[in-house]
Structure formats: C-alpha cells, structure tokens
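S.K.: Coordinates for the following, if possible.
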Amino acid sequence: MAQELSRLILHSYEGSYLDNPEFTATEPLSTAAEPETSEHDVDPTSTLTKTHSTLPEDPATDLTRNKTRTFHGQGHAVFNSGHSYTGEFHQGFMHGKGTFVWADGQRYEGDFENNRISGTGVYTWNGGSKYIGKVENGLRNGRGTFDCCVTKSQYEGDWKEGKLSGFGRLVYNQDNSFYEGTWLSGQKHGTGTMHYESGNVYVGEWSRNVKHGQGRMVWNNRGEEYTGHWERGVPHGYGVYTWKLSHTKNHQLPMQNKYEGEWMNGKRHGHGVFMYASGARYEGEWKDNLKHGKGSCVFENGRSFIGEFCNDRPVLEAPKFQNEYPFIFDLKGMLPANADAAMLEEAIKSINTVILRHTDDLRYIYSYYCQLGVEPGTNEDNHAITRIHLWKFFDECGLKEKGSSYVDLDRAYVEHLKDDPLFDHIYKNPHDVSHHFIFRDFLDVILRVSHLLYNNKENSNQTALLEHGPAASFSYMIKTDILSALAKKRADKMEDTEPAVVPFQKTLLFEVETIFSDRVYQLYTSLTKRFARRTVTVRMLLHILNDANLITTLSGGSLTITDFIQIVETHIPGVTGDLGSYNLEFELVPYELFTTTYDCLYHKSLHLLHERAYEEAVARTRQEAHLSATQEMELLASEAAAAAAATAAAALAAAELVDGDAGVAPGVLTSQINILTPAAADHVDAPSANQKGKKKNGKEATPAKDNTAPAGTGNAAPAPVKDSAAPKTTLEAGKDKNEKDTRQLSLASGAVSATAAPVDYATSLNNLRKEKESELRLQRKLTCIEEFEDAEGPTADDIRESVHHLFEKFIQMKP
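M.R.: Predicted structure coming up:
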C-alpha cells in the first residue's frame, strides 16, 4: 500500500461542510489505494508476503472546488474511477472513522488520518478473505489477524510494512498444520514450533524459512527423533539421533538405537557413539554414516574389540564369538592375584550356571524396573533400567541395612573400570543418573555388589557345594535379598484382586518426581562441580534448605534441625551418634537427595497446613466468642444498670421518709433515676410514694425542716407558703424546686452510705467483664482445640499445592 492515498478526481459529494471564506483548499481530496487481488495473498507453504499496491489514477486536480466551503463532518464522496468513501471528514481530508470501497467491491473500514489509512481497521476482499488489525500508511503494521478463504489458512500475530514480522501463529489448514514463533519479512526466522500435517514436530531455531541452529525434530510417523544443531535444514554439528522401537511389537531388545556425536550435512561424520538396541556399543570415528577410523566395540554379551574400522568393518579380524557362556564378566579384583586362566574360566562358568538357574526371576525383575515410572502406551527412549531404577532396586532389597550406602554400592560397581578405555567415563562419574544398564550390566552390578557384601562370609560359602568365590556370593544375594523382595512383590500383587487405592503420599511422590527430579539432579551436579567432589553430603543439603528459608530455628517450628536429622536418619542409618552427636558428612547420591528433600518438604507442608488450620479455627472461635461475649456483656450491663437503678430508687424512697413521709411526684423520681443511671431508666419501675425509709446510724432518720410544705397525696392542693416576703415569681419557684430535688438526692446518697459502700457502676461492670473474659478465654481455647481435633485436616489439593510451592523454592536456590 502506498504511504499516501492516490489522488482522485471527485465526482460527487454529499455531506457536511465547514464554511470558511478565508480558507482555500490547497490539497485535493484523495482516496485509498485499491488492494491487489487477494485470492493469492497467502502462500500456505511459506508465509503471507504479498501486499497491496496503489491504484494508478489521473493526478489531475480541481483547485477551484471548495474554495469557500470545506468538506467537514460526515459525508459521502464518489470518485470518477468508481471508488467511494463514506465517513468522517476533517477540513477537506478523510480523517476519522470511515469506509472506502474500491470499484471492484473490495473495501476497507476503519481509521483514516489525513487521507491515509492508519489506525485500526478491516480489509475485506471479494473472495471472502479478511484482515482485522493495525494499519499504518495503508499497510498492515502491528497486531492483526488475516483469514484466507482460498487456502483456509489463518495468521494471527505481528506485521510490519505488510509482511509477517515479529511473533505470530500461522495455521496452514484445518489438519493441525501450523507454525507458531517469530517471523522476519514474511519468513520463519528466530525461534518457533512447526507442526506438520503428518504429525511430525520441529521445535527450535529458524533462519529464512529453514531449520538452522539448535532444534529438536520428532518424526512421529516413523518413530525417529533428532536433537542437536541444524544447518540449512539438515543435522550438522553435534546432535543425538534416536530410532525408537515400537512398543506394539513383541521384542526383547532392551534399548533403542541411538547415535550421539558429530554430523555433517545430515550424515554421521566425525567422532560419535552408537548404542545398539541389543545393548552393543560402538565409540569411535565415522564417515558418511559408516564406522571409519579408530574405534572400539563392546558386544551385548560383554566381549569387546578395539582397533581400526574401514567402511563399517574391522580392518583386522575381530575375535570370534564363542557361545560357551552367554555372559562374559570382568572379574578383576574378585579373584586372587595368582589366579590363572583355568580359574578364571571356572569362575565365569559358575556365575553363568547361577544365572541360568534363576534366569526367569532375574529377567522378570529387570523387566519390572524397566517399566517403573513409565505410563502405559507412551514411547520411551529405551527399555533399559536407569541408575535411578537401580537405586530403587537396592532400596527394596534392603541392601542399606547390610551396612553399605548407595555411594558404596556405586563405587563397588565402577572400581574395576578405572583406566578402562571404553568405560572410564563411568568410573569418573559413578552416580550419573543418565547412565543406562542393559540386562548384562544389571547382572554385573549384582555380581559386584554381592562380592562387596558377602565375600568371605560363611553364609555365602554354604549356598551350594559346587559354588565358591564370586559365584557363591552372587548366588547368596539372589536367594537372600532379591528373591525375597520378589516374593513379597508377587504376594502383594496376588492379594490385590481388586484395584487398590494407591496411598496419596506415594502418588504425590511419583508426581513430584516426574516434575522436579530432573532439576534436583541438575542441582546435585552443580554442587559437585562447585565443590570439586563426586557426591553431596548431608551438611550441604542442610545448608541449601536453610538458604531457601525452609529450616526454622524456633522450637516447635515447621521444620527444625532436629526434624531434619530424624528424616535423614530414615534414609541413612547412623547419622545420629552417641550422646546426641550428628555425623553430617554422610554422602548422598542424587536419588537420596531428592527423596530426603521430598520427606522434609512434605513434613513442613503438613506442619504449615496444620498451623494454618489451627489459626483459622482460633480466628473463627474468637469471632464467635466475641459475638457471644458482646451479647452477654450487654446483658450484664443491663443487669448491673438495673441493680444500680434499684439501689437509687431505694435511696429516693429513704429520702421521702426523711422529708416527712410525703409522696414524691412520679416525674421527680423518674428524672432522678435518669440522672443516676440513664441507661437503666427503661428497666426500673418507680417505687410507691409511701415506701418506708431506712435507718441512719441505727436510728430513724429525722425529717429535715423546710419552708416549703410537702406536696399532698393524691390530687390535694399544696398548702400555702408561710412567708412574710412577697410572692415568688415562677422562675424563683422553679429554682427552689431544683434546690429541693438536689437536697433529696443528697439525702438519698447519705442514706445509702450509711448501710453500704457508694455504688460505682463503672468499677462493678469492669470487674464483671474481667471475670467473664477469663472464663471466655478458657472456653474459647477448649472450643478451638475441640474444633481443630474434629476437623478433617488438610485436603490432598492443599498438600499438593504446598509441596509444589516448597519444591519451587528449593530448586531455585543457586549452589
């Protein structure tokens, strides 16, 4: 789209004008350029690249038009070319909201700015294609959505100068074929994900519409995957290629074919390692997908060959495969130093005899741990057990109770690999969680661990008359530890005739392990690298938890150091020594780091949730008790006020007797009660006028003398005042009446003080309140404890959320 609308000759105009005799139009009316044909505006195999162009028009203008009147406000303009505009004008320019329709029916509806299409609007083409979004100078610029009716494709994202630029999602068709990522000038460029119609997926870097940089391609239609570096659309550089085996086919291959190494122009070229599905392994040089150069090959039965390869074959004759024994083991360190070839041959023969005797059980156990943690129906990279599975196997066999830790068992297996050209990498990193074990390796681990635990022990030497040395220890461990654990598993499986409810904690452990274990293992690796050691100690884990503010030093806190030691003790017996001493230098393998951390955070989560539940119960009980106390205190206040009012009434009655047993007008008594206890006036009935008076100092009170005669009872008229002075005015009479009332109140107070202490309403009420609050506090505490004990406890969702939150805090710690 041109930056400025082409100048068109106006044919007619209907609408509003701005009358301005001094204004002369210096710019002719212009209109929007026509978009070019939209039927091919989207190329579904690449990007949206084509833009609109300006419709050529006669540049002639009519300067005599509108010299005294300017288009302003709402209007409708028709041009000689057949285009039209309806919308807002501002001083002769299309400005504001409007609709421009080209002669062929295509249209734009949206914002105009000084004869330019700028702002937000909608382009609509004749075929039904539509663009909705930001526009600048007639070009799609900013955020917008384009729907192409021809290819049924849709793009939603960023635009720049009419081309896809920035982040956006292009759906090519309705078969879930789409690209989501960054664009540059209408091409995939940067980082993005491409879902192909075949179901294949690529996630990674792009350059000018081709895969370039780091990326991962999954060919779901053929079970292959490549992760690594790409160049011009093919693997180039370092990468890992895996050929997955179908789980639907019945096979016993323990692994997948996998190559990890260097590539050139889509072929294996340079140094690389190929892991065969059978368990065999080649490490060496490659050329054009073939083994070529120096290399070493280890067969699945344990035999090895080191030498030159040319065009995928050994240059020298490789050792012939002998099938006397299915498995070959390196017994270095397990036989006496003076052992000869015959002794070695006899030892290997005995070990294979033990394997043959228990082969069904051993393969069943291996298969069980291979599938541990694998969801049914999912495709995994291999069927071989990992080191994590191996540690779980050690745990279920109870090997730590034999006095050796996981660290000791791992070192016992790799000790003979020192300075081995093929397996030196395993020796240098004995706790690598990515290490896999084929069935032969699994047997080798059992053999080495059994030699560590049972070598030269009487019980192992008595397993069979014909077994001795490594075979005797091997046989004893299988019978004592492995088969007993297997029997327990099978018994549990037979008892579960119906689907059992999996304990929540076990389910949560599996869930947390799936989400967080890899990052915990990365943390373990970071710690070992930082401190230049192979393992992490209990002390290091304690420091990490403390740095993450997960350890509390307060007694009774959610996770104290004592709690931590007790949890570690369940994983590593012997951490607690005599006299309360702790040995924090015990070494942990990665799996122990994860499980110990999980138990600590699970413990802390339960404690925090119980604290929160108790606080909520306290707050709820306190609120209810406060409402109850408020109501009761109001009642006590009313009762206290009523008692004070009754006392005052009695005093007034005594005053009446002092004045000569004369009656008091009901109004006077009520006013005095109101003065003393205004809040209790509605709760007290006025005493009778002839109520008896009280004694003063043991004698009857004598009436006080006054010049004013007491009022008579009933409706009797008052006696005339005996005074020689002139009659008093009404004001003076009222004053005398108030003085009399005051004297009566004073006499009443005197009468009360003669028999009891003066009534202090505030003090009395305060004492009652203190007594009641003390009772309420005790009752509130008891009620809160009862309510908390009767509660169902934290829900599974609460525990899950809390554990996940604490794990996030833990793994974010930098070593």
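
S.K.: Only C-alpha atoms from now on, for both contacts and neighbour counts.
M.R.: Noted.

S.K.: which residues of the stretch 351-500 of the chain fall in strands?
M.R.: 385-386, 436-437 (DSSP state E, counting those that start in this stretch).

S.K.: export these to a markdown table and tack on mean neighbour count?
M.R.: Shown next, in a markdown table, are those (neighbours: other C-alpha atoms under 10 Å):
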| stretch | mean neighbour count |
| --- | --- |
| strand 385-386 | 22 |
| strand 436-437 | 22 |
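
S.K.: Let me know which of the ones you listed is the nearest to Q256.
M.R.: Nearest of these to Q256, taken as C-alpha to C-alpha: strand 436-437 at 11.4 Å.

S.K.: Off-centre distance for the longest helix seen in the chain?
M.R.: In the chain, with assignment by DSSP state H, the single longest helix is helix 590-658. In terms of C-alpha atoms, centre = their mean, to the nearest Å, the centre of helix 590-658 is found 36 Å from the chain centre.

S.K.: Now the second one, please; I'll put the structures next to each other:
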Amino acid sequence: MASKGRSKEKKGSKKEKVVEEPPPPPPDDKKEQEAEDYGDDKLMDEQSAEDQEPTKQPTPPPEPDEPSLAHLIVEHYEGEMVRGLYEGEGVAYFCGGHFYKGQFYKGMMHGRGTYTWSDGVVYEGDFTNNEITGKGLYHWPDSSTYEGEVLNGKRHGHGTFRCMASPASYTGQWKMGQRHGTGIIRYDTDGLSFYEGDWMSNKRHGYGVRRYRSGNVYEGEWANNNRHGQGIMRWVDLNQTYNGQWEKGVQNGHGDHTWYIRRLPGSQYPMRNQYIGDFLYGRRHGYGVILYANGSKYEGDWLDDKKSGRGIFTFKNGRIFEGIFVEDRMADYPEFVMDGTVTPDISEIRTRTPDPAGPNAGNLTSRSDDSHNTLGPSLTLDIDHLLNRCTDSEKEDELQQVMFVVLRHVTVLKKTYNFYSSLGHDASPDNTFIMTKLQFWRMLKDCRFHFLDTTLAEIDRILAVDKGATEIHSPLDKLLMREYLNHLITLSYHLYLEDCQESEQSTIAWCFDHAIRENIIPYGCDVQGNFLYEPTRAINALGYMDKCWQVYKSICTPSKFPPHDHTLKMRDFLFMLKDYRLINERLTSRRILEVLSADDPAAYDSETCNLELEMTFLDFFEALIGCAMIFVTEEVVKDPNTPRPSTVASHTQTTFSTTSRATTSRGA
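M.R.: Next up, the predicted model:
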C-alpha cells in the first residue's frame, strides 16, 4: 500500500551581521536580514506544529515527499491483456484505493501513465518496469506541483517545484528528492527575493547569489546554509559594501568594507570611507588600513573595532603622525578626535614628513599656517625624493614651479583622475571613486607613456617607494588624487629628464608640464584595450578578474635584479597558452603576437618580435581577453565537451570587479 510522508529537513539561516562602522547602522537595520531570512524560509513551511523549530530560529521550506509504489496489490484491472499479462492501455485498481491508468508492458506499468493515490496525490508521466522513472508531473492535494525528471519515484535530475501555499518555487537540479546541484529558489513572484547557486542536500552550499526583498544582495561562497568563504555583500539601504572572507555568516578574515556618506556641497573628496584589512567575528581586528572620505588615512593595528597598537595616521593636508593608539585615540593625545569627516587642529601634535618647510621639519611641531603648499590639502605634493637632487637653494623654487604647473592644468588632471577611476564601476551617490592601480595602468597606456622605451612593470619600479617586492604590481592598490599627482610628477621626471634643456630653470616642473602637453592632453580619456572601453565588455571581463589574478601570480617568477619583484614575460605568456592547449589553427602564434602588439607596438612589428617584454596584470588580462575573442568560436560554443559556466558566476569577486555597469565608452 502506498504511503505518503512529510519532509523533516532542517535549514538554518544566519543573521546578516553588519560591520559596525562609523557612523554605525541603526540597531533595527542590523536585524533586518535575520527577519527577512526567517520570513522567506517560512513561506514554504507546511510542517505540523510539533515539527517546528523554536520561533527564534528560521524554519526550512519543506516540500511533500513523493509517495512510493511498494506492496502493489491489484484488486481489479480493465484493459488489454496478452498471454495473461497486462499489455497496452489499461486501468489497474490497487488495494488501499489507489489506481493507475496508462500503458502496460509484460504485466507491469511501463510507458506513459497516471497514478493516483488515495490521499489525492497524482503523478502523470513516465513509468519503467513498475517504477516512476523518467519525466513527469506530481500534483499534491494543496495544489503544489513538481514537474521534471524522476528516478524510482524521487525527484532526481532537473525539475521545478512550486508551492501553492506560498509564492515560493524552486527550479534546478535534484538528487533523490533533495535540492542538489545548481538551482534557483524564488521566494516571491516579482523576483525581489531569491537564491540562485549551488545546493547540497537541500542546503545552500557552494557558490550562490542571495537577494533580499530590501534589495540587499550577497554573492559568494556558502557552506551549510551560511555565508562562508569569499563573498561580497551589498547593503543597498545602508549604502555599504563588504567584500572579503566570511565564516558561519559573519565577516571573518581579510576583507574590504566601504560605506558612503552624504557628499558635502562643493566637496572635491570622494565621500566614502573604506577599510581594508582583517576582521574577527564581524569587527575590525588585526592589521588594516582605513581611507576616510576627506582624504585622511590610518594604517596600523586594530582591536575590537578600534585603533589599538602601533599605527600611522595621515591627515588630509599630508601631515603624518606615527605612534601608539589606545581606544581609537592617539596615546600621547587622548583628547584628540579623528572621525574622518573634519580636519582637526594638529598644531600641538608632532608630525613628520611630508612637510615642504624643509627636510628637518619632520621632528618639529607643524602648523598649517607655515605650510608652503598652495594647492589645498587634497593636492599636497610629496616629491622630496626628487627635490633632494636639487641644491638647498633650488628646492623651494622647484617646488613652487611644480605647484604652478599643477594649478595651470588642474582641470585636466582632475578630469583624467575622475574619468579613469570610474571605469568599470556603477554610478555612486557622489560620482567619485578612488583610482586603482589597474585603472592607473590603463591611463598610462592610453596616454602612451609606455611608448617611451619603458614598460608598465618598469614604471611600477620607478614609482615604488617603501614597498615590498610582492606589493609593487598589485592591480588593487588605491591611489588618492595627491598620490596620483605625485606619481605623474615622478614618472614624467624619469621619462623626460634627458629631453630637458639645461637652460630650463626648473627641471621637474618642465618635465611634468611636457608630459601633460605631450601625453595626457592629446590622448587622455580615449580608452583603448579590449574591455574597459565598452560597458558590457567591462561587466563580463571584470567578473573573471580575480581568477585571472590568481593565475597571473601563479606563473610569475621573481626577478634576478632588485627589488626581486615577481614578473611575467611575454614568452611565459605564450608558454602558458601552449600548456593549456589553447594554441590551434585559429589562435596561432602569429595571432597571439598581434594581440600583444595591439596595445604595445614594441612587442611585434610583423617581422620581428620581442618576447622579453614584461607584462603587468593589465597586460596579461587584456591579452587573455584578446586571445579568447579569437579562440572561442561558434563551433566551440556548440561543442558539448566545452565546459559550461554555472547559472551564476563561479568566482569570487573583488570590490572593483563586482560592478554591474561601466561608466564610459570609447572616445568619451
């Protein structure tokens, strides 16, 4: 006699913990996701009261189990028979009030048919040797349905379950009656709340995207129904984003947390605070860097969400304090407040370089009215390494001339910074972004700085100041506006020093002005390359940035020369493609050289090639995309042996790579 059971799956859910950042989110906002998870999971719950978990814990969305066909005893049969066996079309009535109408073969239900249980459950579909196997449709008494593949009466393969008691539904892969594989569960009919990704034994496990009714979204790794591993969470209502490691639903490990504040009228600062560093159970703990909206910066130790231990605080005017912090305050100045939104009076605080007053001013008390910087606090220059090449009598005049160049071209400089820092990003509340090294590289290539007998890797070494060998070429380094200016001044000096006439009174200023006129003004903001110039390409490409970054680092080798940084040569890139068996009759060595030379003519001129040129990650990423456009043909896409991506991207994304829209186009 057929029997029908109820699922007793337990599906836990963790509260979404918002990292408490200044300003902290309201307590009610912190609890929203917990309530939302609870409400969504409860939509599909049909368990009896005695099976429910305590109300403080969210309950799972169960589905009715499939009835079995065990112990079939036929009481009556109507239909065709051959040699005493049921054959062809017929109707069989079983003990217990169940009956089957459909095809028979050699006395067994085989083919298409409909089986109806006495409690109202109905199955329509394929039968194989008295087993429900193939494709079919289940109907439960409450009007819930399952349509898809079945094996031995269990949902197995691909199918869709719809719960009529609520708007919830699941479409995806099943394994012996449980959600297992890739699938999407929708908690409403308008698509505002859903989870799409990997499942294991009815639990979110693997990689997936969870969108909540509030608009908040988590995308990343899951384990046992919890956010666990690498992932990014966007709190739309709180204007915050966290991208990093999670453990049991809480931020734990290394991460990047960004939160926005309302932009002040006339402000030139990107009004966002950003913390990059270690977290412990949802709080800043360990080593980390925080970039304040007004341009200030703290780098050092944290304890329980507060600055604690040794650290370096850089004020927005460029002055630096280095020392011990206790309870979020400078130990030597406990009454001094640093909230990142205003510039406090630092006249009584002993700071160190950069200070244009002189090389020995770092140990003196510095006052803002003594500063020779006329550019404003956001554009403070730090070019002591260049000024030290001048005589003491020339330093002040050199610095003054460089400031005049900045003021003369400040509109162009700000335009290029804002333009390139926005590439690959959604529009922000203030339309301002902090430039990354990847974007800076793109700007240098567009402005043809690499045409001057140098590579981006060599430029990185020129600009590397107090950086370790492993940090020189990171594409995710952040550049504030003043750091961007310092880099351009330093680079132009190294590239154009030999062209400077001896009659020029200010060598540094002449080189900088020459670079602006010859490189930035004529070529800036005309995005080249294979992906950043077009929004859709940028969206698709940046989704794979992190995996490509891991591949890039794995094949880089340390340089034989100081600072012994890890680099990749074009020859190594070709060998990598060969090892991965990507070189074929379409993607030939010549076509690869053409891809490499599209952005760097020094690589190949149709007759000779230079495979000893070094590649930064941008060069590597652009070349990969260019080769993929040749390698992936329509035949490759249609080939059943070609690996298929999941319904959601199976990669972990950085803050930069999780944008859904770029904000520029070629020739903008």
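
S.K.: returning to what we had before: redo the strands of the stretch 351-500 of the first structure as TSV? Include distance to F299 of the first structure.
M.R.: Shown next, in TSV, are these (distance: least, C-alpha to C-alpha, whole Å):
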stretch	distance to F299 of the first structure
strand 385-386	18
strand 436-437	14
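
S.K.: ok, now how distant is the counterpart of C163 of the second structure in the first structure from I426 of the first structure?
M.R.: Structural correspondence for C163 of the second structure with respect to the first structure (TM-score structural alignment): C148. Separation of C148 of the first structure from I426 of the first structure (C-alpha to C-alpha, to the nearest Å): 57 Å.

S.K.: Mind checking which of these two has more residues around it?
M.R.: C148 (24 against 17; other C-alpha atoms under 10 Å).

S.K.: Find the nearest non-adjacent residue to that one, please.
M.R.: S129 (4.6 Å; C-alpha to C-alpha, 6 or more residues apart in numbering).

S.K.: Which residue in the first structure aligns with I312 of the second structure?
M.R.: Under the alignment (TM-score structural alignment), I312 of the second structure maps onto S296.

S.K.: Just give me the mean distance for the helix or strand harbouring that match relative to the second structure.
M.R.: Using DSSP states H and E, S296 of the first structure maps to strand 290-298. Overlaying the second structure shows strand 290-298 of the first structure at a mean distance of 1.7 Å from the equivalent residues (mean C-alpha distance after the TM-score superposition for the first structure).

S.K.: and the residue lying closest to S404 of the first structure once chain neighbours are set aside, how far is that from K249 of the first structure?
M.R.: Leaving aside its sequence neighbours, S404 of the first structure sits nearest to L453 (C-alpha to C-alpha, 6+ apart; 7.9 Å). Distance of L453 of the first structure to K249 of the first structure, given as C-alpha to C-alpha: 40 Å.

S.K.: Compare these two (neighbour count), which wins?
M.R.: Neighbours per residue (other C-alpha under 10 Å) separate L453 of the first structure from K249, with L453 holding more: 19 against 7.

S.K.: Let me know the distance separating that one from D481 of the first structure.
M.R.: Counting by C-alpha to C-alpha - L453 of the first structure and D481 of the first structure are separated by 11 Å.

S.K.: what's in contact with stretch 799-807 of the first structure?
M.R.: If you take C-alpha atoms under 8 Å, 6 or more residues apart in numbering as the criterion, stretch 799-807 of the first structure is touched by 508, 512, 516, 550, 598, 601-602, 605-606, 609.

S.K.: Could you find the counterpart of S421 of the second structure in the first structure?
M.R.: Superposed on the first structure with TM-score structural alignment, S421 of the second structure falls opposite C370.

S.K.: these two touch, right, its match and D381?
M.R.: No - between C370 of the first structure and D381 there is no contact under C-alpha atoms under 8 Å: 11.3 Å.

S.K.: So between the two, which is more surrounded?
M.R.: C370 (20 against 15).

S.K.: who's in contact with the more buried one?
M.R.: 383-386, 389.

S.K.: how about stretch 773-789 of the first structure, which residues of the second structure does it hit?
M.R.: Against the second structure, stretch 773-789 of the first structure falls on no residues (TM-score structural alignment).

S.K.: And the helices in the stretch 251-400 of the first structure, which stretches?
M.R.: According to DSSP state H, counting those that start in this stretch, the stretch 251-400 of the first structure carries its helices in the segments 341-357, 359-370, 387-396.

S.K.: Serialize those to a markdown table and add fields for distance to N289 of the first structure.
M.R.: Conversion of the helices of the stretch 251-400 of the first structure to a markdown table gives the following (distance: least, C-alpha to C-alpha, whole Å):
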| stretch | distance to N289 of the first structure |
| --- | --- |
| helix 341-357 | 37 |
| helix 359-370 | 30 |
| helix 387-396 | 30 |
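
S.K.: List the contacts of the residue nearest to H566 of the second structure when sequence neighbours are not counted.
M.R.: Leaving out its chain neighbours, the residue that sits closest to H566 of the second structure by C-alpha to C-alpha, 6+ apart is P558, at 4.1 Å. Residues counted as contacts of P558 of the second structure (C-alpha under 8 Å, 6+ apart) are 564-567.

S.K.: For these, please prepare TSV with the additional fields secondary structure.
M.R.: Output for the contacts of P558 of the second structure, formatted as TSV (DSSP: H, G, I helix; E, B strand; the rest coil):
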residue	secondary structure
H564	coil
D565	coil
H566	strand
T567	strand
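
S.K.: Of these, which is the nearest to N224 of the second structure?
M.R.: Closest to N224 of the second structure, out of all of those and judged by C-alpha to C-alpha, is H566, at 37.9 Å.

S.K.: I'd like the distance between that closest one and D579 of the second structure.
M.R.: Taking C-alpha to C-alpha, one finds H566 of the second structure at 20 Å from D579 of the second structure.

S.K.: More neighbours: which of those two?
M.R.: Legend: neighbour count by other C-alpha under 10 Å for H566 of the second structure and D579, higher for H566 (20 against 10).
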